[in-house]
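[1] Give me the fold of what follows.
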Amino acid sequence: MPTVKSVFLSDIHLGTPACQAERVVEFLREYPADNTFLIGDIVDFWAMNRSICWRQSHNTVVQKLLRRARHGGRVVLIPGNHDEALRDYCGTVFGDIEVLEEVVHETADGKRHLLIHGDQFDQVTRHHRWVAVLGDRAYTVLVRLNVLLSWVRRRLNLPGYWSLAGYAKRKVKKALDFIFDFEESAIHHVRERGLDGVICGHIHWAAIREVDGLSYVNCGDWVDSCTAIVEHPDGRLELIAWGAREAATNRTVLEAAEASECAY
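    From the prediction side, this is the model:
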C-alpha cells in the first residue's frame, strides 16, 4: 500500500443514490495516512431532506473513518454547504473526528495551504441559494444518466471512463466561466492571507495547478469522477483519479482474460 502523509477528500455525498461509497472504501483501504481531511459535503443533508438513500457501503465509509481516528490518525471534517448544519459544531470532536471551519495545513515541504470547502467562493451558493439547489438537482440527473451510460459502455466493452456530467461542463461555456471565476476567487483569498495555496472542493472539478505562484488544488468528488488528493512524505501533492484507475485495471483484466482464452 502507498505510504502517504495526508489524504484530502471532498464531496462524497453520503446519503444519496449517486454516492460511489464502494470506491471511497477501496481508496481508503489503499491509502492509509497520518492525516485524513474531509473537505465538505461528506454527508448530503440537502438531498436527504427530499429522500434518503443510505446503503451498507455508506456505513462502511463512516466506520473506516472512525477507525482511522480511533487508531491514532488525525481525521478532520470541514463542513460544506450540503452538510452546513455541522458548522454549528465547529470546534467540537465527534468520535475522535475534529469538526473545524477551516484548517491551515503545512505540507512536508513547508508550504501552508488553506483547507476549506469552497462554497465561500461561489457567489451563486452564497447569494442565490434556489439557483444552487436547482443546479444540484440537474447535476444529479446527469450523474444518474451517466450510470446507465457506463453500464452500456461495459456491455459494449468500450475502454476507459467517460463522464456525461464532465462533458456537459466542458461544453457549456457558462460552466467553464464559473469554474475559472471560482479558482480566481480562491487564489485571491489565500494571497490576501499570505498563504501558499488552497485545497478545496465544492465544484466537482479536480485540479492541481499553479496560479501566479500559488497552488490551486481541488479534490473533485465521489459522485461522478471519484478523485482525491494525496500528500506524499516529501510534501508533493498528487491527484488520484480513482475512477479512471479502476477502468484501466478492469481493461487490463479483460485483456488478460481474452489473451488466456486465445491461448486455448
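[2] okay, CA-based contacts and neighbour counts for the rest of this
    Will do.
[3] For V25, pull up the helix or strand it's in.
    Counting by DSSP states H and E, the element that carries V25 is helix 21-30.
[4] orientation of whichever helix or strand comes after that helix relative to helix 21-30 in degrees?
    The first helix or strand that comes after helix 21-30 along the chain, using DSSP H and E, is strand 33-39. With axes from the mean of the first three to the mean of the last three C-alpha atoms, to 10 degrees as the basis, strand 33-39 and helix 21-30 are set at 150 degrees to each other.
[5] any residues touching strand 33-39, and which ones?
    Identification of contacts with strand 33-39 by C-alpha atoms under 8 Å, 6 or more residues apart in numbering yields 3-11, 73-80, 115-117, 200-201.
[6] among those residues, which ones are buried?
    Neighbour counting by 16 or more other C-alpha atoms under 10 Å classes 4-11, 73-80, 115-117, 200-201 among the contacts of strand 33-39 as buried.
[7] Among these, which lie within strands?
    Mapping the buried ones among the contacts of strand 33-39 onto strands (DSSP state E) picks out 4-9, 74-78, 115, 200.
[8] Would you check which pair of those residues lies furthest apart?
    Across these, no pair lies farther apart than V4 and I78, at 20.4 Å, counting by C-alpha to C-alpha.
[9] how far is stretch 157-170 from where the chain is centred?
    Centroid separation between stretch 157-170 and its chain, computed with C-alpha atoms, centre = their mean, to the nearest Å, is 17 Å.
[10] Any idea how far apart the tips of that stretch sit?
    Chord length of stretch 157-170, first to last residue, is 25 Å (C-alpha to C-alpha, to the nearest Å).
[11] before we move on, what about stretch 122-137?
    Stretch 122-137: ends 17 Å apart by C-alpha to C-alpha.
[12] Can you mark which positions in it are buried?
    For stretch 122-137, the neighbour count (16+ other C-alpha under 10 Å) marks 122, 124, 132-133 as buried.
[13] what does that stretch contact?
    Stretch 122-137 is contacted from outside by 119-120, 182, using C-alpha under 8 Å, 6+ apart.
[14] any chance of the residues you listed in TSV, with secondary structure too?
    Shown next, in TSV, are the contacts of stretch 122-137 (DSSP: H, G, I helix; E, B strand; the rest coil):
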residue	secondary structure
D119	helix
Q120	helix
F182	helix
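[15] one more to put side by side:
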Amino acid sequence: MTQNAKDKTGLHELTPNPTSHFSPFEHAITTRKSPKSSGKVKQTFNALWISDVHLDSVDCKAEYLLDLLNQTHTNKLYLVGDIIDIWALKRKVYWPESHNLVLQKLIQLAQSGIEIKFIPGNHDEEFKAYSNFQIWGITITRQYIHECITGDKILMLHGDQFDSEVCISRTYAKLGDHLYDVLLLLNRKLHRIRHSLGFSYWSLASYVKLRVNKAQHAISMYRDAVLRYAQTQQVQAVVCGHIHQPELSQHKNIIYANDGDWVENCTLIAETHSGELQLLRWSDEACTTKVINQITLSEASATPIKQKVA
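    As a prediction, this is how the structure comes out:
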C-alpha cells in the first residue's frame, strides 16, 4: 500500500501497492466480476455491526453474508474486526469467488456513499498500523463511538485487547484457535450431512460452547471486562466481537452487544430506524434475518432490567 496526501476530512487515503502481500485486495479490485444485487431490498436499518467474518477461512459463510449485504440497506456499516483472517492467509491462501465477492461488495457499498468504519481485530491486526487511514472509502480506526437516532452513544471495538484480563495469552489464544478449528471441522462435516438431508444450517460449535462450563466462565469474564471499559467511556452501549458468542443484554445502565460471527453463528447487531438495537441471525432457509432479541434504546437508558440472549 502507498500513502496519498491527507484529504479535507483529515484522513489519509490508502491505495493498493502491487508489491503488497495482501493479494486478495488487488484481486478484488482487478477482477472483471462484480457483485450483483437481487434488487429486492427486504430490510433497511440505520446501522449494522458485523465482525469475525474470517475471509480466507474454509469455515467462512461468505455466501450467507453476501445474501445479507445484497438484500439489506443501511446508512452506516461497521466492521468490528477479523474481517479477513490474515493468520489463515499466512498459512494457506483459500480465496474462493464467494470471498472475493464479499470484499467487492463492501468496497462497492463504501464507494456508493455508505459510511463504513473498519476496526481491525487480532486476525487482521496488520491493519491496526493504518488507523485513521481510508482504503477505497473504508475508514480504519482502533475504536469508534456511534451516535444513534435516539442520541444514545455506542462504543464499538473488537475486544481482543481484553484477552489479558480473561487470562488468555497470545500463545493460549493460538492454541485455542487450533482446538476451535477441530470443532469447526466437525461442524462443517455435520452441516454437509444436514444439507444433503434438506435441513437448514445449525451450529454444532455454538451448541458445544454453550454447554462447557469453562467456556461459559471465559465468556462471562470477557463480557465483564468489556463492560468495565465501556463504563469509562460515557456511552450507553458497547458493541464487540472476538469470542464468536452473539449476545444482546442489559447490564444496569450499559447495553452489551456482541455481534457474533460469520463462521458458525451468522449473526449481527442492527439499529432500526425506530431506535431499537436488534440481535439478528441469518436464516439460509428463509433467506432473510430473524430477530433473536431486541432492546429499545430510549427505554434501556432508564431501565436496569437485565435481558440476555446468547
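[16] what TM-score comes out when they're superposed?
    Aligned and superposed, the two chains score 0.89 in TM-score terms (TM-score structural alignment, normalised by the length of structure 1); 247 aligned residues with a C-alpha RMSD of 1.7 Å.
[17] show me where structure 1 has helices.
    21-30, 45-50, 56-70, 123-127, 129-155, 164-171, 173-192, 242-263 (DSSP state H).
[18] which one in structure 2 is aligned with V190 of structure 1?
    Using TM-score structural alignment as the criterion, V190 of structure 1 maps onto A230 of structure 2.
[19] To clarify, my last question referred to A138 of structure 1.
    Aligned by TM-score structural alignment, A138 of structure 1 pairs with L179 of structure 2.
[20] what's the neighbour count on its match?
    Other residues within reach of L179 of structure 2, judged by other C-alpha atoms under 10 Å, total 12.
[21] Leaving out chain neighbours, which residue sits closest to the residue nearest in space to the middle of structure 2?
    With distances taken as C-alpha atoms, centre = their mean, S51 lies nearest the centre of structure 2, 0.9 Å away. Of all residues not flanking S51 of structure 2 in the chain, V80 sits nearest, at 4.6 Å (C-alpha to C-alpha, 6 or more residues apart in numbering).
[22] cool, and L164 of structure 1?
    Closest residue in space to L164 of structure 1, ignoring its immediate chain neighbours: N146 at 5.6 Å, by C-alpha to C-alpha, 6+ apart.
[23] corresponding residue for I42 of structure 1 in structure 2?
    For I42 of structure 1, the residue aligned by TM-score structural alignment is I83.
[24] wait, its match sits on D124?
    Yes. Using C-alpha atoms under 8 Å, I83 of structure 2 is in contact with D124, at 7.0 Å.
[25] Looking at the two, which one has more neighbours?
    Using other C-alpha under 10 Å, the more surrounded residue of I83 of structure 2 and D124 is I83, with 24 against 20.
[26] mind listing what's buried in stretch 145-162 of structure 2?
    For stretch 145-162 of structure 2, burial by neighbour count (16+ other C-alpha under 10 Å) applies to 145-146, 148-149, 152-160, 162.
[27] Using JSON lines, lay out the residues you listed together with distance to Q216 of structure 2.
    Listed next are the buried residues of stretch 145-162 of structure 2 as JSON lines, based on distance: C-alpha to C-alpha, whole Å:
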{"residue": "I145", "distance to Q216 of structure 2": "28"}
{"residue": "H146", "distance to Q216 of structure 2": "29"}
{"residue": "C148", "distance to Q216 of structure 2": "31"}
{"residue": "I149", "distance to Q216 of structure 2": "33"}
{"residue": "D152", "distance to Q216 of structure 2": "29"}
{"residue": "K153", "distance to Q216 of structure 2": "28"}
{"residue": "I154", "distance to Q216 of structure 2": "25"}
{"residue": "L155", "distance to Q216 of structure 2": "24"}
{"residue": "M156", "distance to Q216 of structure 2": "22"}
{"residue": "L157", "distance to Q216 of structure 2": "21"}
{"residue": "H158", "distance to Q216 of structure 2": "19"}
{"residue": "G159", "distance to Q216 of structure 2": "17"}
{"residue": "D160", "distance to Q216 of structure 2": "17"}
{"residue": "F162", "distance to Q216 of structure 2": "16"}
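[28] now, which of those sits nearest D261 of structure 2?
    Taking these together and measuring to D261 of structure 2 by C-alpha to C-alpha, the closest member is H158, at 11.5 Å.
[29] Distance-wise, check that closest one relative to G241 of structure 2.
    In terms of C-alpha to C-alpha, H158 of structure 2 sits 5 Å off from G241 of structure 2.
[30] and for those two, which residues touch both?
    51, 80-81.
[31] and those as a markdown table, adding distance to N258 of structure 2?
    Formatted as a markdown table, the shared contacts of H158 and G241 of structure 2 follow (distance: C-alpha to C-alpha, whole Å):
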| residue | distance to N258 of structure 2 |
| --- | --- |
| S51 | 9 |
| V80 | 10 |
| G81 | 12 |
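[32] next one: stretch 273-280 of structure 2 to chain centre, how far?
    Offset of stretch 273-280 of structure 2 from its chain centre (C-alpha atoms, centre = their mean): 16 Å.
[33] Give the buried residues for it.
    Across stretch 273-280 of structure 2, burial judged by 16+ other C-alpha under 10 Å covers 275-280.
[34] now the residues you listed in a markdown table, with distance to H217 of structure 2?
    As requested, those are exported to a markdown table (distance: C-alpha to C-alpha, whole Å):
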| residue | distance to H217 of structure 2 |
| --- | --- |
| G275 | 32 |
| E276 | 29 |
| L277 | 25 |
| Q278 | 25 |
| L279 | 22 |
| L280 | 24 |
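[35] List the ones among those that fall in strands.
    Those of those mapping onto strands are 276-280, per DSSP E.
[36] out of the residues you listed, which one sits closest to K252 of structure 2?
    Top of the list for closeness to K252 of structure 2, among those and by C-alpha to C-alpha, is L277 at 16.2 Å.
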